[in-house]
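Chemist: Predicted model and sequence follow; I will ask about them next.
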Amino acid sequence: MGDFDILTSDQTDMLRQFQEVTNIQDEQMALATLVSLNWDLPRAIEAQLCNDNNIGRMEIDDSLIIEHHNQDTRRAVITELENQSRNNSMENDSEDPDFSFGRMLAGGSLEESNSNQSSPHDNDSKTMESSPSIEKRRVLLTTLSSGSGSSSRVMRSHSRPTEQSQHNVSSAAAVRSFLIDAENSDSTDNDGNDVDDDDVYHDGAPFGQLNEEDGKPSFHDDRVPLVPSDFTSIDEALHNFVAVFEARYGANHPPFYSGSLQDALREALEAPGRPVAERRPLAVYLHNDHAIACNIFAKNVLCSGLVSSLLKGQFITWPWDITQKENRLKLFEWIDMLNVRDIRRTLEKFSVERFPLLVVIIKEKSVILPINVAWGCDGPEQVVNKLMEGLEEYQRIKNAEAAEERERIEREKIREEQAREYEQSLAQDRARQERLEREKNEQKAEEERRAKEEQDKTKRLQELAASLPMEPAAGETNIAIVRVRFPDGNMQLRRFRMSEPLRNIAVFVESKGYSLDTHRIWTSDVPMKNVVESYDLNRSLADIKWPVREQITVDEK
């Protein structure tokens, strides 16, 4: 830029930044706009962007474009333009600064402009008197290309820019993906051609490094900071952020989360106690008052109804101001604590000109990562598109996680069902084993009881048999022969002396295993008589006149 060596380094930087943000290729047009606004860069950007879609550009007549002959003349014109701009700011509001600016481009002076405006009847004479001055001071206000003698034309609108004009930001360069490596983040693509490290977004030092900008005043140093560097708590810092933000840009902003970054991540990406469907991406808004587009983006993009409503309904928005070095380092400290260093390494490569940033953060398979970012040069529609891309990607992740969760729950149900069936089977086996064991024990006890009963019975029978007197011989006299028919059909003869009591016959029957408690003894009389009930068992056979031969029958009661 040999033809602009009369500018200071700060003015050269402002001119370059103004062209980058507004995408004005005509360097002289950019220079004239800055000079007309007294080198107020933010105001010049806002004026240009707010009127970008509404201005009907007008080409100055060829007579207004004069060849440049020497640096002294050029320096004089620029100095006069600067003086004119300063004088215009002190004039009454009824004067149109664009009219004076047109006069300056045409070679006139401030006095001529004012005199023409105040005394219209003297226009002819004033013009004639000033003609030599006009001819002398006409210079080429456009930049000559190296090796070419052609000049560009100066374009200027007569519409006066206002801060209330509708904003429509056009991007200065195609926005790269947020997840780029450090090598690629230092260059961008301009008109399809690769450029070197002097790219529009990378002329300044990276955002994460300490540079001269930290020591020199900002364009907005007279403002109250969104987050003071001496805050005592996160709640205090974010409360101050919201209050100052609303004072600057109004209350039509998305709701800002008032907790720490860690709490915001947990609330957005985990939704504690709520289903997966209620998880939302986290939108981190990083503000920097050193950035050229900080006011434009905050007021016309973040506070636009389209962006604000989308963030309110589908995102958790967490804000932070990194204008102060202390706040910037604090942000990096929190990022390191959350073990998301990829975000820090990426942020450190961004120059201040890229800010403000609206970073969309998601979580996939327990990994927190940035999925998209909106730059300070993006307009509302571009920001909405990027937010929707991040939202759709996170919805895909949530759908996949929900499907995995359903599969996990299904597998868990199957495992629980199998475990329940297994426990039921074990319980049944245990019950069956216990039943068998119990039956076995009962059977054993029954057998032991029966054996004991049998043993007791045998012993008793032996005792009963032993209690009977010896059976008399067959040749003895005065005996009775008794035939006993037992219930099983067996029959047995037994001889008793007539002097023996009738009880001996009953004892003999019992000694054969037929207790009188369960059996009866019948005589052969007709009708038959129950021996126990019909006779006194203590009397002798002779006393009751028992037959010499008798058959008795034993049956069960």
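Modeler: Sure, I can see it.
Chemist: Going by C-alpha atoms from here, please, whenever you check contacts or count neighbours.
Modeler: Fine.
Chemist: ok but residue 422 is inside a helix, no?
Modeler: Yes. Judged by DSSP: H, G, I helix; E, B strand; the rest coil, residue 422 forms part of a helix.
Chemist: Pull the number of nearby residues for it.
Modeler: 12 (other C-alpha atoms under 10 Å).
Chemist: Please report the distance of it from residue 414.
Modeler: Residue 422 is 12 Å from residue 414, where distance means C-alpha to C-alpha, to the nearest Å.
Chemist: same question, residue 12
Modeler: Distance from residue 12 to residue 414, by C-alpha to C-alpha: 72 Å.
Chemist: do residue 543 as well
Modeler: From residue 543 across to residue 414, the span is 91 Å (C-alpha to C-alpha).
Chemist: another structure for you, compare them:
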Amino acid sequence: MSENREEILADFQACTGVEDVAEAIFHLEETNWDLLRAVSRVMPPDTQAFHARSDPDVMIVENDQDVPTAVPKPIPADKVTDMMDVGNNIGHSPAKKRDYSSSSRENNFASASTSSGSASTGPKMLTFNIKYCDRVIKIRLPDSANLSDLKQRLSNEVNVAPCRQTLSNWARMQIYEKTPFTKLMLPIENDLILTVKSMSDGAAAENDYPDHELTVRKNQQVQREKRSMPTIVQIDSDEDEFEDASESFNVDDEYFVDNENTTKKQEPLIPENVEDELIGTITFNERFTNRYGPIHPAFYQGTLDEALKDACNKPAKDRKILALYLHHDASVLTNVFCTHLLGFESIMQIIEKNFVLWGWDITFESNRQKFHAALANCLGPTAPLNLRNIPVDKLPAMVLIMKIRSATEVFNVINGNVSVNELLSTLIECVEVFSDHQSVEVKEEAERLEREMVKWEQDQAYRESLEADRAKEEAKQRQEKEERETKKRIENEKAESAAKKEAHRKEVEARLPSEPPAGQGEQTKIRFRLPKGVNIERRFPAESPLQVLLDFLVVQGYPKDEFKVISSWPRRDLTVLDENQTLKDLKLCPQETVILEER
């Protein structure tokens, strides 16, 4: 064919009205880039005619000098319409203002989602918790809404125009203003912070108007219809006739490619001088999918250091290979590598199963330097040396990094000038090498864990033995302490009792009458037979009461509460008799022998 694929793509989109580049490429590849067959595939033959649109979305300007230069009169603040309602409404009837109340807004989104999507499932509702001053505003929107809808709902809550709202914890890029939340892959709960632009930023309290981007270009669609409509209606799917028909499409080639798609394609995957590595990877994944379609391996959403830890810094059985995809828009190999190689089913399967894929765009030198700095921080200063001098014509590249034992190193660098089979065989070889080392390390780790478990069990048994010995020693010490305390208490009690006895003995001794001299008055002689076989004698006046005899025994250390005093004849216990009776009345005269017995 004389036309290149970009021209065929532009012609196909202009003929069919298919705006999705990925869908257009799919139909062209299914027909081997045969334009006529691709058009017939999408549009039945009886409908292959261009009809004038009743709602053109561009302004037809024949001459740049005809563009009006008058500045439109500002619209009053109370009549400002939401940006989502304005669009490019040249030639349209005025749009009906939307109802942004909570119930009607959510119902509108829900009905729109149901009509355009699956009828069996409704939209997923997202919750936004927005902190503003000292309050938290909770707003629920379906995932078919976008950031502009959120700002408008927020404007109704806080009376701040959308153009003055700045939401932090949000990737602040213009592309996100109209991007549905479904494409942003937001969680169910989102926490944002609202700040309001000051008046010095160019916003006035009473004149906050929405911003609009207007593009003026030639109406290539009309020219397209004039040139190509007769050919499209009458031609057959014959290749010779198609080659003749293709000449009719080579007019004003610069107008055939839709301006929006061209801009989108030229948009870098990562903006220049990106500061946040995490934002860079998220933007890379989103723009890669928008440009090349959803058929590709999943890219890791995180920094290079996080991807390396998730792939390599795990137990051997859970490790994977880290694959770094380095993109460059200036290389002619990029489109083929991204669409054909990364979209190949076998390559996607092996990457999903064995690799952690991390992507980065090194089109801009600033982003290239940021990647090299991140790689040096992860793998050391020598790691980026082999990657600095890869020529642009060999990009994109895929850097394979694996951890073998304790070393994490670059295993291979796959340049972009490879075929599908070469890429697949290189990945398989890398997986085989990694699997061989991984199986050895898994076995070694299992043996090491087993040894550590045995050692731990031995240490545990030793600790339990020590604990048992310690418990025995503590019990022994407690018992000895209790015995000492009991002994001491008994000794104290005995000492106290002895002290009391001694005090009582001295008191009795003090009042005990002295022994009368022999032959002085009527006397009686009492012999005391003590428990240990000792005998003592003492003289008492015959008229002495029994108390005096008992007091004498107390002084000798034999109190009546511990000893019985038994008379020999008649046998009786004197300690139970009346102590005031005299010895004479008790017939203990002129002499008597009494026996002391312990109670």
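Modeler: Perfect, I can see it now. Predicted model only: the values in this text are computed from it and were never measured.
Chemist: Quick check: TM-score for this pair?
Modeler: After superposition, the two chains reach a TM-score of 0.52 (TM-score structural alignment, normalised by the length of the first structure), with 350 aligned residues with a C-alpha RMSD of 4.2 Å.
Chemist: Residue 362 is in contact with residue 387 of the first structure, correct?
Modeler: No. Counting by C-alpha atoms under 8 Å, residue 362 is not a contact partner of residue 387 of the first structure; they are 11.6 Å apart.
Chemist: shared neighbours of these two, which are they?
Modeler: Applying C-alpha atoms under 8 Å, 6 or more residues apart in numbering, one finds that no residue jointly contacts residue 387 of the first structure and residue 362.
Chemist: what's around residue 130 of the first structure, how many residues?
Modeler: Residue 130 of the first structure: 15 surrounding residues under other C-alpha under 10 Å.
Chemist: Could you look up the SS state of it?
Modeler: With three-state DSSP as the basis, residue 130 of the first structure sits in helix.
Chemist: re earlier: out of residue 12 and residue 414 of the first structure, which sits in the busier spot?
Modeler: For residue 12 of the first structure versus residue 414, the count of surrounding residues by other C-alpha under 10 Å is larger for residue 12: 16 against 12.
Chemist: where do the strands sit along the stretch 251-400 of the first structure?
Modeler: Using DSSP state E, counting those that start in this stretch, the strands assigned to the stretch 251-400 of the first structure run over residues 282-287, 316-321, 357-364, 367-374.
Chemist: now the second structure
Modeler: For the second structure, the strands defined by DSSP state E occupy 125-132, 135-142, 165-168, 189-196, 321-327, 355-361, 397-404, 407-414, 523-529, 535-541, 563-567, 572-573, 591-598.
Chemist: Dump those strands into a markdown table; add mean neighbour count and distance to residue 242 of the second structure as well.
Modeler: What follows is the strands of the second structure, written out as a markdown table (neighbours: other C-alpha atoms under 10 Å; distance: least, C-alpha to C-alpha, whole Å):
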| stretch | mean neighbour count | distance to residue 242 of the second structure |
| --- | --- | --- |
| strand 125-132 | 17 | 49 |
| strand 135-142 | 16 | 46 |
| strand 165-168 | 16 | 53 |
| strand 189-196 | 15 | 53 |
| strand 321-327 | 24 | 36 |
| strand 355-361 | 24 | 39 |
| strand 397-404 | 21 | 38 |
| strand 407-414 | 15 | 40 |
| strand 523-529 | 19 | 154 |
| strand 535-541 | 16 | 156 |
| strand 563-567 | 20 | 145 |
| strand 572-573 | 15 | 152 |
| strand 591-598 | 18 | 143 |
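Chemist: got CSV for those strands, with distance to residue 261 of the second structure too?
Modeler: CSV is the format used below for the strands of the second structure (distance: least, C-alpha to C-alpha, whole Å):
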stretch, distance to residue 261 of the second structure
strand 125-132, 29
strand 135-142, 27
strand 165-168, 28
strand 189-196, 31
strand 321-327, 20
strand 355-361, 20
strand 397-404, 26
strand 407-414, 30
strand 523-529, 136
strand 535-541, 137
strand 563-567, 126
strand 572-573, 133
strand 591-598, 125
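Chemist: what about these, which gets the closest to residue 152 of the second structure?
Modeler: strand 165-168 (9.8 Å; C-alpha to C-alpha).
Chemist: Now find how far off-centre the closest one is within its chain.
Modeler: 25 Å (C-alpha atoms, centre = their mean, to the nearest Å).
Chemist: Which stretch of the first structure lines up against that strand?
Modeler: Matched against the first structure by TM-score structural alignment, strand 165-168 of the second structure finds no partner residues.
Chemist: what helices or strands is that strand leaning on?
Modeler: Helices and strands touching strand 165-168 of the second structure, by 3 or more C-alpha pairs under 8 Å, 6 or more residues apart in numbering; DSSP states H and E, are strand 189-196.
Chemist: Good, wrapping up.
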